[in-house]
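>>> here are the coordinates; sequence isn't available:
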């Protein structure tokens, strides 16, 4: 159980890193102003975090 938790944390941190990298590319490509970029990053990070937490809960209750 602890090993699943550790692997999931590592996996989740890679996902968040790459999602932020892709979000940065999106902001540059669409030329989103600096003032709005923080809102875009915050929204995407919150939604991805919710998705990761729900995935973790599903994994824990199905094993």
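Sure thing, it's come through. Being a predicted model, the structure only gives us computed values, none of them experimental.
>>> going by C-alpha atoms from here, please, whenever you check contacts or count neighbours.
Will do.
>>> tell me the secondary structure at residue 32.
coil (DSSP: H, G, I helix; E, B strand; the rest coil).
>>> any idea how far it lies from residue 41?
Distance of residue 32 to residue 41, computed by C-alpha to C-alpha, to the nearest Å: 11 Å.
>>> pasting the second one now:
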């Protein structure tokens, strides 16, 4: 169960990062702000994935 969820999580993080990169390019976010945007989105998605795993684990 955990291995499937980890693989699923890696794909989600990868595609979210691709979409974040597209957002940065489309909105012309300056280079010096992009790491902060990526870090914030990655932290929030990781929290979401962890809470989803805990919910699945105890449901």
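On my side now, so go ahead. All figures in this text were calculated on a predicted structure; none of them were measured in a lab.
>>> TM-score for this pair?
Overlay of the two chains. TM-score (TM-score structural alignment, normalised by the length of the second structure): 0.99; 59 aligned residues with a C-alpha RMSD of 0.3 Å.
>>> just the helices in the first structure please.
All helices of the first structure, identified by DSSP state H, fall at 2-29, 34-62.
>>> would you list those helices in a markdown table and tack on mean neighbour count?
Formatted as a markdown table, those follow (neighbours: other C-alpha atoms under 10 Å):
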| stretch | mean neighbour count |
| --- | --- |
| helix 2-29 | 13 |
| helix 34-62 | 13 |
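>>> against residue 31 of the first structure, how distant is the counterpart of residue 9 of the second structure in the first structure?
The alignment partner of residue 9 of the second structure in the first structure, by TM-score structural alignment, is residue 12. Between residue 12 of the first structure and residue 31 of the first structure the distance is 28 Å, computed by C-alpha to C-alpha.
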